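Asks: after the sequence you'll find the predicted model.
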Amino acid sequence: MEIHFGILASIFGMFTTNLFMCDMLLYKSPEYNDKKIFKIFINLINLVIIIISLIILNLLTVK
């Protein structure tokens, strides 16, 4: 599979959207600021999504 600009743009879009949603949920919304367990859960989900995005990016660049 060849690397196209569209593939890289979509992965970048998913990555930045994930970071933006994390920022909005954890740091901007007052109802989520007090829930420490919820913050840990959101951070773990974000870590998994970031790792999956990086694995997909590596697989696309190797082929």
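Replies: Sure thing, it's come through.
Asks: contacts, neighbours, all on C-alpha from now
Replies: OK.
Asks: measure how buried L47 is and give me the count.
Replies: By other C-alpha atoms under 10 Å, the residues close to L47 number 13.
Asks: sorry, wrong one. I was asking about L26.
Replies: Applying the criterion other C-alpha under 10 Å, we find 20 residues in the vicinity of L26.
Asks: who's in contact with it?
Replies: Listed by C-alpha atoms under 8 Å, 6 or more residues apart in numbering, the contact set of L26 reads 32-33, 39.
Asks: second structure for comparison follows:
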Amino acid sequence: MEEEEKSLRAQAQDAIYTEIIENTKELAEYRGSGGTVKALKELAEAYAWVTQPAQPH
């Protein structure tokens, strides 16, 4: 069970990281776009929660 949980956590981290990369590409294209900036911030926050759930975010 613990190994499966680690696998799910790793999958979640990878999925969020992939979305951060994709949004970063859009951010370069649409500098200052509020929607892209907000999405990137939210994804970074989600990644922080997934990688370090015990830390305050």
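Replies: Great, that's in hand. Owing to the predicted nature of the structure, the values given are computational and were not obtained by experimental measurement.
Asks: any idea what the TM-score comes out to?
Replies: For these two chains in superposition, a TM-score of 0.64 is obtained (TM-score structural alignment, normalised by the length of structure 2); 52 aligned residues with a C-alpha RMSD of 2.5 Å.
Asks: one step back: by neighbour count, which of the contacts of L26 of structure 1 wins?
Replies: The most crowded member of the contacts of L26 of structure 1 is K39, carrying 17 neighbours; neighbours defined as other C-alpha under 10 Å.
Asks: secondary structure element holding it?
Replies: Element membership for K39 of structure 1, per DSSP states H and E: helix 36-62.
Asks: and what of A15 of structure 2?
Replies: helix 2-29.
Asks: hmm, back to that, ok and the helix holding K39 of structure 1 relative to helix 5-23, angle-wise?
Replies: 170 degrees (axes from the mean of the first three to the mean of the last three C-alpha atoms, to 10 degrees).
Asks: buried ones in helix 36-62 of structure 1?
Replies: Neighbour-count burial for helix 36-62 of structure 1, with 16 or more other C-alpha atoms under 10 Å as criterion, is recorded at 39, 42, 46, 49-50, 53, 57.
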